[in-house]
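Q: got a structure for you, letters missing:
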């Protein structure tokens, strides 16, 4: 039986989030301590734990069929590789930072400056748009200390909360791009494994839709139901069920997580009472 090979990061937050996603897709991975390869017990899948920066080449060579990887790594090392799904976690940005004491007026200030980074291709492509040519110093590892030891005037690195920059007396001055985890696909994936990927994508999309939505139940007087329904289109339309108390109904619907509080305010203004909000594990359409 064919197995699809998926690469995930060896360690760290992306590793944890990737395995959690597979778990929510109903896939059980037989992990052992310090294993570099593991199989799923209930899905035709083999997991390879690899260095993040090596994954694009493994995809390109067809060593793995798919990978959960930071989009920033693909932009740097694999911009020819197809993204099958954006996964919505491990969000960050790739930014330029300078020491806090440096007066920064604009991107032209960086012309000729020494920039330490693990993302040389990304830096070159970004600055080319502005006709600015920095002096790029390639560093694999922690780049934040480069200005303090005199190795560089600025850095380019991934930023999440900004706490690492703060600890190293740096300030973010240019946001070059935003990134999140994505599901990337090898250009050499076989037809058989493409079919397995389609099944996996269906599960992933169901999980992601569930994460982005809330199931909302509320009570309302019958004369308010019509105005509430206009606020709540739901998946097709809201479910309306008569209550035992005459003149009242229960309304059930799905609300997008990002607009939830705005919708709740409108519901209250239109007569909804007793709102109950339930998380959705999966949403299969």
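A: All right, it came through fine. These numbers come from a predicted model, not from an experiment. Numbers count the residues shown, from 1 in each chain.

Q: switch to C-alpha atoms for all contacts and neighbour counts from now on
A: Noted.

Q: Surely residue 196 is in contact with residue 4?
A: Yes - if you go by C-alpha atoms under 8 Å, residue 196 and residue 4 touch, sitting 6.8 Å apart.

Q: Counting neighbours, go ahead and name the busier of these two.
A: Neighbours were tallied for residue 196 and for residue 4 using other C-alpha atoms under 10 Å; the higher tally belongs to residue 4 (22 against 17).

Q: Show the contacting residues for the more buried one.
A: By C-alpha atoms under 8 Å, 6 or more residues apart in numbering, the contact list for residue 4 reads 44-46, 64-66, 193, 196-197.

Q: Give me the neighbour count for residue 120.
A: 18.

Q: for residue 244, same thing?
A: 9.

Q: hang on, it in a strand?
A: No - Residue 244: not assigned to a strand; according to DSSP: H, G, I helix; E, B strand; the rest coil it is coil.

Q: Checking the closest residue in space to residue 32 that isn't next to it in sequence next. Helix, strand or coil?
A: Excluding the flanking residues, the one nearest residue 32 by C-alpha to C-alpha, 6 or more residues apart in numbering is residue 38, at 7.7 Å. Secondary structure assignment for residue 38 (three-state DSSP): strand.

Q: Residue 71 against residue 177, yeah?
A: No - with contact defined as C-alpha under 8 Å, residue 71 does not count as touching residue 177 (9.9 Å).

Q: So which of these two has more stuff around it?
A: Counted by other C-alpha under 10 Å, residue 71 and residue 177 do not tie: residue 71 has more neighbours, with 24 against 15.

Q: Which elements pack onto the one helix or strand residue 124 maps to?
A: Assigned by DSSP states H and E, residue 124 belongs to helix 120-128. Contact here means 3 or more C-alpha pairs under 8 Å, 6 or more residues apart in numbering; DSSP states H and E; on that basis helix 120-128 packs against helix 71-77.

Q: Please point out which parts of the next helix or strand after the helix it packs on sit buried.
A: On the C-terminal side of helix 71-77, the closest following helix or strand by DSSP H and E is strand 82-86. For strand 82-86, the buried set under the neighbour-count rule, 16 or more other C-alpha atoms under 10 Å, comprises 82-83, 86.

Q: what's strand 82-86 in contact with?
A: 180-187, 201.

Q: hold the first one in mind and look at this next one:
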């Protein structure tokens, strides 16, 4: 959907609430279209409600969400993205952690993870996962941090359980044209200080982030700004005269550059990647949710820590385990996670069993693998074996302690 087409969603709210129609003079060719506007101090914020393709299970109360009581169901519910790259990467992570999702029919929105008893998997749009965490219809969810920020609106009931799942990396960033009056504008401060912006002619920003966008610019002292809700190809909005700037998710920045747009210093709202998020009320009050979360968290942590790590095993002659350990630790790439494991290798010679060799086991990152092999050889290592690691379990995952602290437990 183009940015122009998506702006028509504002007309529904216009008929419902009858706001005034605002016609804005523009630097580029402009459009006059209805907006629902709220004036806060010297900031003019324009926003619209989002429609949902899935039915809502909770009623709206005073603009918020009515939360279900924890006793209304017994099953633990985990919300996963239903489509797109985020959905595929989420399923892949779960599979790599021995938590494969079993879905009998791909058209069904409910599934299970056999390894986790009493847990239901619900496939939802990312924004609906956050909304249903707040309403009590879900207990846990896996979405992007940007989605949590935008649709969670800073709610204290949302608790980040794991903040770095290793995929979905992007940033929410403000971008402006690289030409015209913006050619020499390279920072958010310079953009805010441009003399063109006033109450009658505010900076126009096209975005789908109508909570994070206004909040960010207000906190950074940008006055005289108006937001238009738009989805899809936002990069076209400045060239079409619909907006002066856009606020959108950026990965590599290639699409921005190909549309003559540029990011500016201080214009990054947040760095985002996939996270595991939970409902505070569910984690503290619903039976079994905290235990299930602990298992999921430990599996995630063990797998993610092992990514890119290899176990290197070699044999080495030595007079004692201590003497061999000293030689190994003299090499910078052989320190391992906590140090090398050195154990005797018993050989039978002349009817006697003796330890002529010692086995060294050490974990090394992939980028230092070949250097580690060279260093082992240099100090007398032989028979070097290398195998990738699948999991590295700590005595207790640090994120579990952090979660308990957040919950006050």
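A: That came through, no problem. Worth saying up front: this structure is predicted, and the values here are computed from it rather than measured.

Q: what's the burial count for residue 142 of structure 2?
A: Neighbour tally, residue 142 of structure 2, other C-alpha under 10 Å: 25.

Q: Now do the contacts for residue 364 of structure 2.
A: Neighbours of residue 364 of structure 2 in contact, by C-alpha under 8 Å, 6+ apart: 309-312, 333-334, 336-337, 372.

Q: my bad, residue 211 of structure 1
A: 257, 279-282.

Q: Then residue 81 of structure 2?
A: For residue 81 of structure 2, counting by C-alpha under 8 Å, 6+ apart, the contacting residues are 87, 90, 123-126, 129, 142-143.

Q: all helices for structure 1, in order.
A: Remark: helices assigned in structure 1 by DSSP state H are 13-24, 55-61, 71-77, 120-128, 163-167, 191-211, 222-231, 260-269.

Q: which of the contacts of residue 211 of structure 1 has the most neighbours?
A: Counting by other C-alpha under 10 Å, top hit in the contacts of residue 211 of structure 1: residue 282 with 19 neighbours.

Q: State the distance from the aligned residue in structure 2 for that one to residue 311 of structure 2.
A: Counting by TM-score structural alignment, residue 282 of structure 1 corresponds to residue 391 in structure 2. Going from residue 391 of structure 2 to residue 311 of structure 2 by C-alpha to C-alpha, to the nearest Å gives 11 Å.

Q: Residue 152 of structure 2 now?
A: Taken as C-alpha to C-alpha, the span from residue 152 of structure 2 to residue 311 of structure 2 is 42 Å.

Q: same deal with residue 388 of structure 2?
A: From residue 388 of structure 2 to residue 311 of structure 2 the distance is 6 Å (C-alpha to C-alpha).

Q: I figured the match of residue 282 of structure 1 hits residue 302, correct?
A: Yes - if you go by C-alpha under 8 Å, residue 391 of structure 2 and residue 302 touch, sitting 4.7 Å apart.

Q: who touches both of those two?
A: Counting by C-alpha under 8 Å, 6+ apart, nothing touches both residue 391 of structure 2 and residue 302.

Q: Residue 101 of structure 1 - how many residues pack around it?
A: Neighbours of residue 101 of structure 1 using other C-alpha under 10 Å come to 9.

Q: Residue 189 of structure 1: neighbouring residues, count only.
A: That count, for residue 189 of structure 1 with other C-alpha under 10 Å as the rule, works out to 20.

Q: oh, I was asking about residue 178 of structure 2
A: With other C-alpha under 10 Å as criterion, residue 178 of structure 2 counts 18.

Q: Quick one: map it onto structure 1.
A: Under TM-score structural alignment, residue 178 of structure 2 pairs with residue 100 in structure 1.

Q: on that earlier part again, go through the helix holding residue 124 of structure 1 and flag the buried ones.
A: Neighbour-count burial for helix 120-128 of structure 1 [16+ other C-alpha under 10 Å]: 120, 122-123, 127.

Q: picking up where we left off before, most neighbours among the contacts of strand 82-86 of structure 1, which one is it?
A: residue 184 (26 neighbours).

Q: Look up the closest residue to that one, ignoring the ones flanking it.
A: The nearest residue in space to residue 184 of structure 1 (C-alpha to C-alpha, 6+ apart) is residue 83, at 4.5 Å.

Q: Per the alignment, the one you found pairs with which residue of structure 2?
A: Using TM-score structural alignment, residue 83 of structure 1 pairs with residue 160 in structure 2.

Q: how far away is that match from residue 106 of structure 2?
A: With C-alpha to C-alpha as the criterion, residue 160 of structure 2 and residue 106 of structure 2 are 29 Å apart.

Q: counterpart of residue 301 of structure 2 in structure 1?
A: Match for residue 301 of structure 2 (TM-score structural alignment): residue 205.

Q: burial of its match, as a residue count?
A: 19.

Q: before we move on, what about the one 3 residues further on?
A: Number of residues near residue 208 of structure 1 (other C-alpha under 10 Å) recorded here: 20.

Q: Go ahead and flag the most central residue of structure 2.
A: For structure 2, residue 273 is the residue whose C-alpha lies nearest the centre (C-alpha atoms, centre = their mean; 2.2 Å).

Q: That residue touches residue 172, doesn't it?
A: No - in this structure residue 273 of structure 2 lies outside contact range of residue 172 using C-alpha under 8 Å: 10.6 Å.

Q: Overlap of the contact sets of the two?
A: residue 146.

Q: Residue 270 of structure 2 is in contact with residue 146, isn't it?
A: Yes - counting by C-alpha under 8 Å, residue 270 of structure 2 does reach residue 146; the two are 7.3 Å apart.

Q: between those two, what contacts are shared?
A: By C-alpha under 8 Å, 6+ apart, the residues touching both residue 270 of structure 2 and residue 146 are residue 172.

Q: Tell me which of residue 152 and residue 311 of structure 2 has more neighbours.
A: residue 152 (20 against 17).

Q: so what's that one up against?
A: 130-131, 134, 158.

Q: can you list the residues you listed in CSV and add distance to residue 46 of structure 2?
A: Formatted as CSV, these follow (distance: C-alpha to C-alpha, whole Å):
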residue, distance to residue 46 of structure 2
130, 23
131, 21
134, 24
158, 26
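
Q: Most neighbours out of those residues, which is it?
A: Of the contacts of residue 152 of structure 2, with other C-alpha under 10 Å as the count, residue 130 tops at 30 neighbours.

Q: Alignment lookup: that one to structure 1.
A: So residue 130 of structure 2 corresponds to residue 56, using TM-score structural alignment.

Q: pretty sure its match contacts residue 72?
A: No - the pair residue 56 of structure 1 and residue 72 fails to qualify as a contact (C-alpha under 8 Å) at a distance of 11.2 Å.
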